[in-house]
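Chemist: sequence plus predicted model, see below.
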Amino acid sequence: MSETATAPAATGFKREIKLFDAVMLVAGSMIGSGIFIVSADIGRSVGSAGYLLLVWGLTGLMTLAGALSYGELTSLMPRAGGQYVYLRESYGPLVAFLYGWTLFLVIQSGTIAAVAVAFARFTGVLVPWFSEETILLDLGFFQFTSVQLLAIASIILLTLVNQQGVRNGTIIQNIFGSTKIIALFALLGFGLLLGTNAEVMDLNFSNLWDAQSVVLDKETGAITRTTLSGWALMVGIGTAMIGSLFSSDAWNNIGFSGDEIVNPKRTIVLSMAIGTGLVTILYILINVVYLAILPLQGDPAGIDVLSRGIQFASNDRVGTAVAEMIGGAPATIAIAILIMISTFGCNNGVILSAPRVYYAMAKDGLFFPRMARLNKNGVPGAALAIQCVWASLLCLSGRYSDLLDYVIFAVLLFYILTIAGIFVLRRTMPDAPRPYKAIGYPVLPALYIIMASFICTILLIYKPDYSWPGLILVGVGVPVYFLFGKRFRKIED
């Protein structure tokens, strides 16, 4: 039987995600709040317009290389669970469990919490009551704010929408995904037409490659600028890419929903290629607009957005600072609405996709059996509910942003293992049908592995506070696997 938009897959999932839906899931999950914020930290790490754009360009190259390579795995195994399934077939259940364990504990749930709080914070621009200074409950050791309230409410709302079926989730994603892409192009147009500052452009682009790191002493307010060259410059670029890589992450989430996609062997690959390409171009152009309106270098004690520059934009909100330069308060409100749309749509995509991994793990007897059940609407309702509870708790913990920093290393580690799985499966499954083969194999997959491994090495050496805890978090999953793996299977039996 041919796959149609309404025909159920053998697993009980409904195939309702078409190409446009899939592209919106890819792009919508990638575009959150990062593009409006992380350029400030990148600017402090590399200190010049040329290297700022290079960081975003390298991130785009790395993301595209990963997506075009990853596509071979999605066409080989277009099933619910995505990356979990690829790791299981390449290396066995332990490595696959470690990925799912980390995904549930921090990567996806932590991302949901962080993006929900970003949504709530920017809502405060329109409704000032939503502020971290509006404390609803104060127990001394714990404070519950209106921002946390709205963040949790948004997670619950999106979870309830996705409980009603994958079609509802994709409708939300299509509306918000396409709206924010259109709005980003509008920001590009208005920025270039109304905000371009010739003096700022001359300042930024006359010293394109004068790299320097900037460190702010929070106690004294003093800044230290250090010229970068050679190995120090490579380290600066590697650490700067942390923010841009996370802003470009979630490009692979569409693979989690393989059993719900119409013609998945074609659609998943195309959607990842189109979605990542579109977002990469948008990100680079947005940063060109930033550099055309605000000076890269700035003073943290500056009295206005122009003097603070990109490096020291208030709360790192570069997008808001640019909007203020373009059109004052009305433009600031407009960009706040854009970021609200962006974060809401981003969270919908993540909330929709991740439970498919927990479903696949439970089907293998490696997670709570209840997560392997689909509700009457053909979606993993229990997995959605448990994810909602855990992400909401992370909103309350106040530690989710730290956990996200800690897991950067683990995220890249699993991407490296997944792309390396292409080489493994070419050897162990040489005759399996591959409707799509990785473009540029073996060079392009190897390029991704080399680039990601370099960043991991930089993180281990120069960011031990972030990389080692992430690695330990993954390692803790090993005893969990051996302690609870058999119990899950017994419960299932």
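Modeler: Sure thing, it's come through.
Chemist: alpha carbons only for contacts and neighbour counts from here, please
Modeler: Will do.
Chemist: which outside residues touch stretch 222-231?
Modeler: Val46, Asp210, Ala211, Gln212, Ser213, Val214, Val215, Leu216, Asp217, Gly236 (CA atoms under 8 Å, 6 or more residues apart in numbering).
Chemist: between all of the residues you listed, which two are separated the most?
Modeler: Asp210 and Asp217 (22.3 Å; CA to CA).
Chemist: putting a second one here so we can go through both:
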Amino acid sequence: MKIVPEQHEDMKRELGLLDATMLVAGSMIGSGIFIVSSDIVRNVGSAGWLIFIWLLTGLITVIAAMSYGELSAMFPKAGGQYVYLREAYNRLVAFLYGWSLFMVIQAGTIAAVGVAFAKFTAYIFPALSDENVLWDLGNVKINAAQLVAIATVVILTWVNSRGVRNGKVIQTVFTLIKILSLGGLIVMGLIGAFNTQIWNTNWAAAWDTVRWDTESGAAIPIGGAAVFAGIVSAMVGSLFSSDAWNNVTFIAGEIRNPRRNIGMSLFLGTMIVTVIYVSANLMYLATLSMEQIAFAPADRVAVVAAQAIFGEVGTLVIAVMIMVSTFGCNNGLILAGARVYYTMAQDGLFFKRAGELNKFEVPGWGLWAQCIWTSVLCLTGRYGDLLNYVIFVVLIFYALTIGGVFILRRKRPDVERPYKAFGYPVLPAFYILAASTICVGLLIYQPTFTWPGLVIVLLGIPVFFVWNKKGFAMDAQIDTDD
């Protein structure tokens, strides 16, 4: 049987509780909260259901985060979720997660967030718009926004390759700025621009089950299975807007007192973001009609709300906020991702160079490999499709990881657990049930979002056997040398 090598503890533990919490919150808050409420309203139709979707998303996210707290206290090492899956299941399951993370989840999210930064930068500098096509290569068109996105990814990769301290300063500062600016926007909307007539109208039919038709612009009553389909479809956006909270587990090797601080940061970060997201949607309901939310131009509901609050300058306000939000979000994603590839390489399941630290004691090779692949996704423009494909897969891996809490309590009852999953076994089981229900709904009502994602994951199986064979060969060589 292959013995998994012990991880080298060469990383500097320079991140405290504030830094870890800011990484959780900063990685979660990107551009989603400014956009996805439009799609949610088109699917579920009314104010009560809109808030219900965000509350449900927040609830299951916090439950998942608290369950991960137990795992992070048991295995306070770089790699996080990859390590938890390896310890609870086996190397194959862990590799398939790492494979999906590198190929799509992390790189695709970084690309999408980078392009969102570029698109809103174009509000200030129109020449940087995605409509400014610089090179037409037939099937591939390279525009200014793509180059801006790649430039930000390269800059942030360079900063993070020069030590974790540089990355943590950017993360903490930008996350604090966007939390404060979002808070200011919410207060201005709920107090300064509160429209009593719009608020009362929105809540008068709070629990009507309707779907807003994009062609006619009318609210169409729905019932039965259509309501469930609407909820499942609506949660695609809210779940992605609340994703990436697990990134803090990837950098456990660089967090001080990880057995305490990772679990605490997961809880604090997800709670902060949940409160912000629900409050932002209450602000939308206080300033915009349901129809305005459903049919905001290009789904940019925050822009329409800011215009109602600040007038025409509102567009500029939101553009700057999204630039700050996405820049900080990408810094956290870039910082964290390479730590998973570092641990995979030490297990013999990724390029050997990815398992080495540079002179600044960070996995520089993994950072630049992630940067190159992200840049390719930016240029192809396929990151949006890829992210849609893996929504289903992301939920499966979350459910499997939380299932690992149950498995490890049975398999390894004697391992020290400084922190135990809150509400065990009820709340972790509730998350698994909720995630499984959403997955079933996606399989039935959004098949284009599910089967391609499964194919991407399954393609990792033959790759695993190639890497695993290399790992066994390497071990055999080491044994011979000994």
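Modeler: Nice, thanks for sending it over. Predicted model, so just to flag it, every value in this text is computed and none were measured.
Chemist: so after superposing, what's the score?
Modeler: For this chain pair, the superposition-based TM-score is 0.96 by TM-score structural alignment, normalised by the length of structure 2; 470 aligned residues with a CA RMSD of 1.3 Å.
Chemist: follow-up on the earlier one: among the contacts of stretch 222-231 of structure 1, which ones are in helices?
Modeler: Val46, Gly236 (DSSP state H).
Chemist: among the contacts of stretch 222-231 of structure 1, name the ones in strands.
Modeler: Gln212, Ser213, Val214, Val215, Leu216 (DSSP state E).
Chemist: ok, and the most crowded of those?
Modeler: Gln212 (22 neighbours; other CA atoms under 10 Å).
Chemist: measure that residue to Ile237 of structure 1 for me?
Modeler: 11 Å (CA to CA, to the nearest Å).
Chemist: common neighbours of these two, please.
Modeler: With CA under 8 Å, 6+ apart as the test, Gln212 of structure 1 and Ile237 both reach Ser45, Val46.
Chemist: give me the aligned partner of Leu338 of structure 1 over in structure 2.
Modeler: When structure 2 is aligned by TM-score structural alignment, the residue opposite Leu338 of structure 1 is Met321.
Chemist: and whatever helix or strand its match lives in, what does it pack onto?
Modeler: Using DSSP states H and E, Met321 of structure 2 sits within helix 314-346. If you count contacts as 3 or more CA pairs under 8 Å, 6 or more residues apart in numbering; DSSP states H and E, helix 314-346 of structure 2 packs onto helix 17-28, helix 91-100, helix 106-121, helix 144-161, helix 164-187, helix 247-250, helix 301-310, helix 364-380.
Chemist: that one vs structure 1, mean deviation?
Modeler: Compared with structure 1 after fitting, helix 314-346 of structure 2 deviates on average by 0.5 Å (mean CA distance after the TM-score superposition for structure 1).
Chemist: what inclination does that helix have with respect to helix 91-100?
Modeler: Counting by axes from the mean of the first three to the mean of the last three CA atoms, to 10 degrees, helix 314-346 of structure 2 lies at 140 degrees to helix 91-100.
Chemist: the aligned partner of Gln307 of structure 2 in structure 1: how many residues sit nearby?
Modeler: Superposed on structure 1 with TM-score structural alignment, Gln307 of structure 2 falls opposite Glu324. Glu324 of structure 1: 20 surrounding residues under other CA under 10 Å.
Chemist: look up how far Met325 of structure 1 lies from the closest residue to Glu324 of structure 1 other than its chain neighbours.
Modeler: Excluding the flanking residues, the one nearest Glu324 of structure 1 by CA to CA, 6 or more residues apart in numbering is Thr332, at 5.3 Å. For Thr332 of structure 1, the distance to Met325 of structure 1 equals 9 Å [CA to CA].
Chemist: which one of the helices and strands packed on helix 314-346 of structure 2 lies nearest to Gly423 of structure 2?
Modeler: Comparing these by CA to CA, helix 247-250 comes nearest, at 20.6 Å.
Chemist: Lys376 of structure 1 in helix, strand or coil?
Modeler: At Lys376 of structure 1 the chain is in coil, as set by DSSP: H, G, I helix; E, B strand; the rest coil.
Chemist: for Thr123 of structure 1, what are its contacts?
Modeler: Phe130, Ala336, Ile337, Met340.
Chemist: and with 10 Å instead?
Modeler: Val117, Trp129, Phe130, Ser131, Val147, Leu150, Ile333, Ala336, Ile337, Ile339, Met340 (CA atoms under 10 Å, 6 or more residues apart in numbering).
Chemist: same thing with Gln292 of structure 2?
Modeler: Gln292 of structure 2 touches Ser38, Val41, Tyr284, Leu285, Asp299, Val301, Val304, Ala305, counting by CA under 10 Å, 6+ apart.
Chemist: among the residues you listed, which one lies nearest to Ile276 of structure 2?
Modeler: Closest to Ile276 of structure 2, out of all of these and judged by CA to CA, is Tyr284, at 12.3 Å.
Chemist: tell me the counterpart of the closest one in structure 1.
Modeler: Checking TM-score structural alignment: Tyr284 of structure 2 goes with Tyr290.
Chemist: mind checking how far its match is from Leu194 of structure 1?
Modeler: Tyr290 of structure 1 is 13 Å from Leu194 of structure 1, by CA to CA.
Chemist: those two - which one has more neighbours?
Modeler: Shown here are Tyr290 of structure 1 and Leu194; by other CA under 10 Å, Tyr290 has more neighbours (28 against 12).
Chemist: and the gap between the closest residue to the more buried one other than its chain neighbours and Cys456 of structure 1?
Modeler: Excluding its sequence neighbours, the residue lying closest to Tyr290 of structure 1 (CA to CA, 6+ apart) is Val322, at 6.5 Å. Per CA to CA, Val322 of structure 1 is found 32 Å from Cys456 of structure 1.
Chemist: buried residues, stretch 222-239 of structure 1. List them.
Modeler: Across stretch 222-239 of structure 1, burial judged by 16 or more other CA atoms under 10 Å covers Leu228, Leu233, Met234, Val235, Gly236, Ile237, Gly238, Thr239.
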